[in-house]
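S.K.: Here is my input, please return the structure:
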Amino acid sequence: MNADERLHAIRSIHDSPLRIVLGVTGGGILAISDLLTVPGGSRTILEASVPYSVRSLYEMMGSELEPHVSDPAALAMADGCLVRAQYLVSAPKPGTEPWPLAGISCTAALVTDPPRRGEDRSHIAAVTDSGVRIARKITFDTDDRIAQDRRTADALLELTAEIATAVKGAAH
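M.R.: Prediction:
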């Protein structure tokens, strides 16, 4: 995704009624910055967190699910983010529709020091209050951690934009 495509995706997210809680385990961290550096982030993001410790991750997932970097773990994180969004959302004004909500997550195993065994990968997920559940695995053809994180963040933005577009379309 180039910078113009990224900006377009973020604007489409901010222009939708979708409200999200976003949780990333280090990989994908650039998505938080991307969403907050384009005007409109306060309309979209209810909360963003980085559960970097195992205890914090388990708290977000609501279980001690392993392996930590997998589609089931990403979905469990997204479930936890959705529950948090439901808790955080303020009641809509009388006569207005409630905001659509989603939990968006990423769990990743990116290049590290010392090197790990196994492939570098990210798993992203989205869970909405309307029942949509999406998980995707991303693999890399580079050992550049910054490039891996950029690709992961872009995939998170694309997934969030996909959910935001669906929500916006359903509202019309």
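
S.K.: drop to CA atoms for contacts and neighbour counts, all remaining ones
M.R.: OK.

S.K.: biggest helix in this protein by residues?
M.R.: Counting by DSSP state H, the longest helix found in the chain is helix 145-171.

S.K.: now for that helix, which elements pack on it?
M.R.: Contacts defined by 3 or more Cα pairs under 8 Å, 6 or more residues apart in numbering; DSSP states H and E place helix 145-171 against helix 3-14, helix 29-37, strand 101-109, strand 121-128.

S.K.: ok, 6 Å please
M.R.: Judged by 3 or more Cα pairs under 6 Å, 6 or more residues apart in numbering; DSSP states H and E, the packing partners of helix 145-171 are helix 3-14.

S.K.: Next, the angle from the helix it packs on to helix 29-37.
M.R.: 70 degrees (axes from the mean of the first three to the mean of the last three Cα atoms, to 10 degrees).

S.K.: coming back round to it: for the longest helix of the chain, list every residue counted as buried.
M.R.: Buried positions in helix 145-171, judged by neighbour count with 16 or more other Cα atoms under 10 Å: 145, 148-161, 163-165, 167-168.

S.K.: Over to stretch 134-146?
M.R.: So stretch 134-146, judged by 16+ other Cα under 10 Å, has buried residues 134-137, 140, 145.

S.K.: so who does L159 touch?
M.R.: Not one residue lies near L159 by Cα atoms under 6 Å, 6 or more residues apart in numbering.

S.K.: quick one more, to check against the first:
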Amino acid sequence: MTDACIRAVVESIHSSPTQAALGLLMSVPGASNTVLEAVVPYSRMSMIQLLAKIPAKYCSQQTADEMALLAYNRALKLSSPGSPVLGVGFTGSLATTRPKQGDHRFHLSTRTSDRHWASTVTLSKGLRSRDQEEKVSSYFLLK
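M.R.: From the prediction side, this is the model:
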């Protein structure tokens, strides 16, 4: 997907009644009119505080689902009554400086008032750099 395509996706998300995503979304003027809040629990302690518990696995579909539900409920509190909102949860285990025993993967969960979408993507280990895996996961999130 080209950068122009991603920008078009980001702009269409901002112009739709229900908006989602993060980093690239913030690059568009007017993002503060769409994105209510963005929380990135990068450390284990941050995740524990967000979930108010120790997750069974930090990188799992269940954890992404719990994050999406928390984000959705928070969006309801931050938005005007009746506004369409959604919550997104995302966890990943991508390429790093040290060898990994498990798969390189990410989990995405999106929740609205009446729907829940969940996706797990397993990447081919050793095929991409960290930056490339970040790009793949970011583009998937925006799709």
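
S.K.: Which of the buried residues of stretch 134-146 of structure 1 fall in strands?
M.R.: Among those, DSSP state E puts 134-137 in strands.

S.K.: right, and out of these, which lies closest to G23 of structure 1?
M.R.: Set against G23 of structure 1, the nearest of these by Cα to Cα is A135 (14.0 Å).

S.K.: Leaving out chain neighbours, which residue sits closest to the closest one?
M.R.: Using Cα to Cα, 6 or more residues apart in numbering and skipping residues adjacent in sequence, the residue nearest A135 of structure 1 is A125, 4.2 Å away.

S.K.: That neighbour pairs with which position in structure 2?
M.R.: Counting by TM-score structural alignment, A125 of structure 1 lines up with S109 in structure 2.

S.K.: who's in contact with its match?
M.R.: Contact analysis of S109 of structure 2 by Cα under 6 Å, 6+ apart lists 64-65, 68, 88-89, 117-118.

S.K.: And the residues you listed, which of them are buried?
M.R.: The neighbour-count test (16+ other Cα under 10 Å) marks 64-65, 68, 88-89, 118 as buried among the contacts of S109 of structure 2.

S.K.: Reformat those as TSV; add distance to S80 of structure 2.
M.R.: Listed next are those as TSV, based on distance: Cα to Cα, whole Å:
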residue	distance to S80 of structure 2
A64	25
D65	24
A68	19
V88	19
G89	22
A118	26
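
S.K.: Which single one of these is nearest to M26 of structure 2?
M.R.: Distances from M26 of structure 2 to the buried ones among the contacts of S109 of structure 2, taken by Cα to Cα, are shortest for V88, at 15.1 Å.

S.K.: In structure 1, what residue corresponds to that closest one?
M.R.: With TM-score structural alignment defining the correspondence, V88 of structure 2 maps onto I104 in structure 1.

S.K.: likewise V39 of structure 2?
M.R.: So, by TM-score structural alignment, V39 of structure 2 is matched to S49.

S.K.: Pull up the gap between that match and R43 of structure 1, please.
M.R.: As judged by Cα to Cα, to the nearest Å, S49 of structure 1 and R43 of structure 1 stand 17 Å apart.

S.K.: One more: G118 of structure 1?
M.R.: Using Cα to Cα, we find G118 of structure 1 at a distance of 39 Å from R43 of structure 1.

S.K.: Check P100 of structure 1 too.
M.R.: Taking Cα to Cα, one finds P100 of structure 1 at 12 Å from R43 of structure 1.

S.K.: Need the nearest residue in space to the residue nearest in space to the middle of structure 2, chain neighbours excluded.
M.R.: The residue lying closest to the centre of structure 2 (Cα atoms, centre = their mean) is F90, at 3.8 Å. Of all residues not flanking F90 of structure 2 in the chain, L108 sits nearest, at 4.6 Å (Cα to Cα, 6+ apart).
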